[in-house]
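In: Any chance you could fold what I've pasted below:
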Amino acid sequence: MKKIIIAIDGLSGCGKSTTAKSVAQALKYAYIDSGAMYRAVTLHFLNQHTNLRNIEQIRQSLERVNIDFHVNEADGTQRIFLNGQDVEDEIRGMEVTESVSEVSKIKEVRQALVAKQRRLGADKGVVMDGRDIGTVVFPHAELKVFMSAKLEVRAERRLNELKERGQSADLAQIRDNLAKRDHMDSTRAESPLVKAIDAVEIDTSDLRFEEQVTKILELAGQKMN
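Out: Presented below is the predicted three-dimensional model:
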């Protein structure tokens, strides 16, 4: 059975990451959360007080970024490390969430992270989720999925996710942030969020988590065989 690349793109809060993780675990594939990489860079820029309108500052700041994923072999959970520090929880907070779309549209940031993502998926056997995986990072991926969900559903999911992490948040603020990110991600000049022509769209608004995973595993099985 051949190894393939599975590219999962879609809107914020539609379940991309959790679904991609489960698909990767079921196939014994590597899972790469590209969104976490952009969040880590955003956190780095915030910590370094990087001026997002100063290209030279951005380039210098990027040179000091080292991103790694560490997997706990006992339970399969994955955490992201920024310059040797575990920042998995920190990058999910609202401060980073409010700034990540602004950072993600910077050409130099996208070029640096796309290059790293391509290296990570060079040997295939990878599930990667994000916003430009099937259109820019891996345009020749064997399976491309575009996930969507209603705004209200996504806001509720994000609120519950933050609560589970012990973080306080306001539903209206989350909804407004998601709507803002949808607009910024889909209209930015550099690698905008669009559905690839050959992607399979899955609306998760009324799907149980297990159904989302099963749908993608069935599609992957067809491609692998």
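In: C-alpha only now, for contacts and for neighbours.
Out: Will do.
In: Next, the most centrally placed residue in the chain: secondary structure please.
Out: By C-alpha atoms, centre = their mean, the chain has its centre lying nearest to residue 35, at 2.8 Å. The three-state label given to residue 35 by DSSP: H, G, I helix; E, B strand; the rest coil is helix.
In: separation between the closest residue to residue 150 other than its chain neighbours and residue 15?
Out: In this structure, residue 150 finds its nearest non-sequential neighbour in residue 205, 5.9 Å apart by C-alpha to C-alpha, 6 or more residues apart in numbering. Remark: distance between residue 205 and residue 15 (C-alpha to C-alpha, to the nearest Å) = 10 Å.
In: What about residue 123, how many residues nearby?
Out: Neighbours of residue 123 under the rule other C-alpha atoms under 10 Å: 11.
In: what about it, which SS state?
Out: coil.
In: From residue 30, how far out is it?
Out: 10 Å.
In: Check residue 109 too.
Out: With C-alpha to C-alpha as the criterion, residue 109 and residue 30 are 23 Å apart.
In: And the helices in this structure, which stretches?
Out: 16-27, 34-48, 55-63, 94-104, 107-120, 151-164, 171-187, 209-224 (DSSP state H).
In: JSON lines for the ones you listed, including distance to residue 196?
Out: Shown next, in JSON lines, are the helices of the chain (distance: least, C-alpha to C-alpha, whole Å):
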{"stretch": "helix 16-27", "distance to residue 196": "16"}
{"stretch": "helix 34-48", "distance to residue 196": "17"}
{"stretch": "helix 55-63", "distance to residue 196": "29"}
{"stretch": "helix 94-104", "distance to residue 196": "19"}
{"stretch": "helix 107-120", "distance to residue 196": "17"}
{"stretch": "helix 151-164", "distance to residue 196": "21"}
{"stretch": "helix 171-187", "distance to residue 196": "13"}
{"stretch": "helix 209-224", "distance to residue 196": "16"}
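In: now the other sequence, so there's something to compare against:
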Amino acid sequence: MIIAIDGPAASGKGTLAKRLALHYGLRHLDTGVIYRAVAKAMLDAGADLNDEARAAMVAQTLDPATFDDPALKSQEVGAAASVVSALPKVREALVSFQRQFAEQPPGAVLDGRDIGTVICPQADVKIFVVADPAVRARRRTLEAQARGEPADEAVVLADILKRDERDRNRAAAPLKQADDAHLLDNSHLDIESGVRAAIDIVEAVRAGRLRA
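Out: Here you go, the predicted model:
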């Protein structure tokens, strides 16, 4: 079974994806981490984030062992990832990796911004997770503070709105809800309620109560 979880950053989709993978005994891939890894490598090298050829080369030589680097969660890397993820050659280089991960038995839960529309359009279940931008900014600020990083909630909100606009309007795999994806508004749900809502969607699709 392949489950595609899409939606904007800090909407809670990452946590939902991890919990769904655990619940169903599937593997999990946060595809945003892949782009963050490319972005961090570009930043570390002092390279121009818009250098498409160089970014694509980095994408082709990624080491999955770096995906657990806590530095990938920083606001700077997140903003840079939004830039490199808009480069067609970078996305092309990483599509194969993501699809191969999804297709390995027994299946997987992938979360990102183009899983249901581009990476796994054949996914068994697609869920599009959203949350109010102000709620997302608060969550992101608390996460940064928990890591000991300074964070201004107003600045974080401005960054979120800017990234959403860029991601929705990029030429390559724009952020949008797939026609057959089920919307889950996570604005006012705690973790447990959000996970339960996501499981309910999966079970309804599997039982034929909702369209796949």
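In: Overlay them and tell me the TM-score.
Out: Their TM-score after superposition, calculated using TM-score structural alignment, normalised by the length of structure 2, is reported as 0.91; 206 aligned residues with a C-alpha RMSD of 1.6 Å.
In: hmm, back to that, how about the helices of structure 1, which one is nearest residue 195 of structure 1?
Out: helix 171-187 (10.0 Å; C-alpha to C-alpha).
In: For that closest one, list every residue counted as buried.
Out: When burial is assessed from 16 or more other C-alpha atoms under 10 Å, helix 171-187 of structure 1 yields the following buried residues: 171, 174-175, 177-179, 181-182, 184-186.
In: just stretch 218-225 of structure 1 next, same as before
Out: 220, 223.
In: In structure 1, which residue range corresponds to stretch 72-88 of structure 2?
Out: Aligned by TM-score structural alignment, stretch 72-88 of structure 2 corresponds to residues 91-107 of structure 1.
In: same check, this time on stretch 29-48 of structure 2
Out: Taken onto structure 1 by TM-score structural alignment, stretch 29-48 of structure 2 occupies residues 32-51 there.
In: and that stretch, which residues are buried?
Out: Applying a neighbour-count criterion of 16+ other C-alpha under 10 Å, one finds 32-45, 50 buried in stretch 32-51 of structure 1.
In: Out of the residues you listed, which is nearest to residue 97 of structure 1?
Out: residue 39 (7.5 Å).
In: just checking, the closest one touches residue 91?
Out: Yes: counting by C-alpha atoms under 8 Å, residue 39 of structure 1 touches residue 91, with 5.6 Å between them.
In: Touching both of those two, which residues are there?
Out: Any residue near both residue 39 of structure 1 and residue 91 by C-alpha atoms under 8 Å, 6 or more residues apart in numbering counts here, and that gives residue 97.
In: aligned partner of residue 201 of structure 1 in structure 2?
Out: With TM-score structural alignment as the criterion, residue 201 of structure 1 matches residue 183.
In: circling back to that earlier point, okay but the residue nearest to residue 150 of structure 1 is in contact with residue 149, surely?
Out: Yes: counting by C-alpha under 8 Å, residue 205 of structure 1 touches residue 149, with 4.6 Å between them.
In: Which one's more surrounded, the two?
Out: residue 149 (20 against 16).
In: Alignment lookup: the more buried one to structure 2.
Out: Checking TM-score structural alignment: residue 149 of structure 1 goes with residue 131.
In: what sits against that match?
Out: When contacts are counted by C-alpha under 8 Å, 6+ apart, residue 131 of structure 2 is found next to 10-12, 185-187.
In: any chance of those in CSV, with distance to residue 61 of structure 2 too?
Out: Formatted as CSV, the contacts of residue 131 of structure 2 follow (distance: C-alpha to C-alpha, whole Å):
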residue, distance to residue 61 of structure 2
10, 28
11, 30
12, 29
185, 36
186, 35
187, 37
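In: Which single one of those residues is nearest to residue 139 of structure 2?
Out: Set against residue 139 of structure 2, the nearest of the contacts of residue 131 of structure 2 by C-alpha to C-alpha is residue 10 (6.6 Å).
In: Just give me the match in structure 1 for the closest one.
Out: Mapped onto structure 1 by TM-score structural alignment, residue 10 of structure 2 lines up with residue 13.
In: follow-up on the earlier one: can you tell me which of the contacts of residue 131 of structure 2 is nearest residue 79 of structure 2?
Out: The shortest approach to residue 79 of structure 2 among the contacts of residue 131 of structure 2 belongs to residue 10, at 13.0 Å (C-alpha to C-alpha).
In: Can you get me a residue count around the closest one?
Out: Taking other C-alpha under 10 Å as the neighbour definition, residue 10 of structure 2 ends up with a count of 23.
In: Could you find the closest non-adjacent residue to it?
Out: In this structure, residue 10 of structure 2 finds its nearest non-sequential neighbour in residue 136, 5.0 Å apart by C-alpha to C-alpha, 6+ apart.
In: Please name the residues that touch that neighbour.
Out: 9-11, 157.
In: Let me have these in JSON lines, extended by distance to residue 113 of structure 2.
Out: Listed next are the contacts of residue 136 of structure 2 as JSON lines, based on distance: C-alpha to C-alpha, whole Å:
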{"residue": "9", "distance to residue 113 of structure 2": "9"}
{"residue": "10", "distance to residue 113 of structure 2": "12"}
{"residue": "11", "distance to residue 113 of structure 2": "11"}
{"residue": "157", "distance to residue 113 of structure 2": "19"}
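In: Widest-spaced pair of those?
Out: 11 and 157 (12.7 Å).
In: Pull up the gap between residue 49 of structure 1 and residue 113 of structure 1, please.
Out: Taken as C-alpha to C-alpha, the span from residue 49 of structure 1 to residue 113 of structure 1 is 20 Å.
In: got a list of contacts for stretch 37-49 of structure 1?
Out: The contact list for stretch 37-49 of structure 1, computed with C-alpha under 8 Å, 6+ apart, reads 51, 61-62, 65, 67, 80, 82, 87, 91-92, 96-97, 99-100, 103-104, 113.
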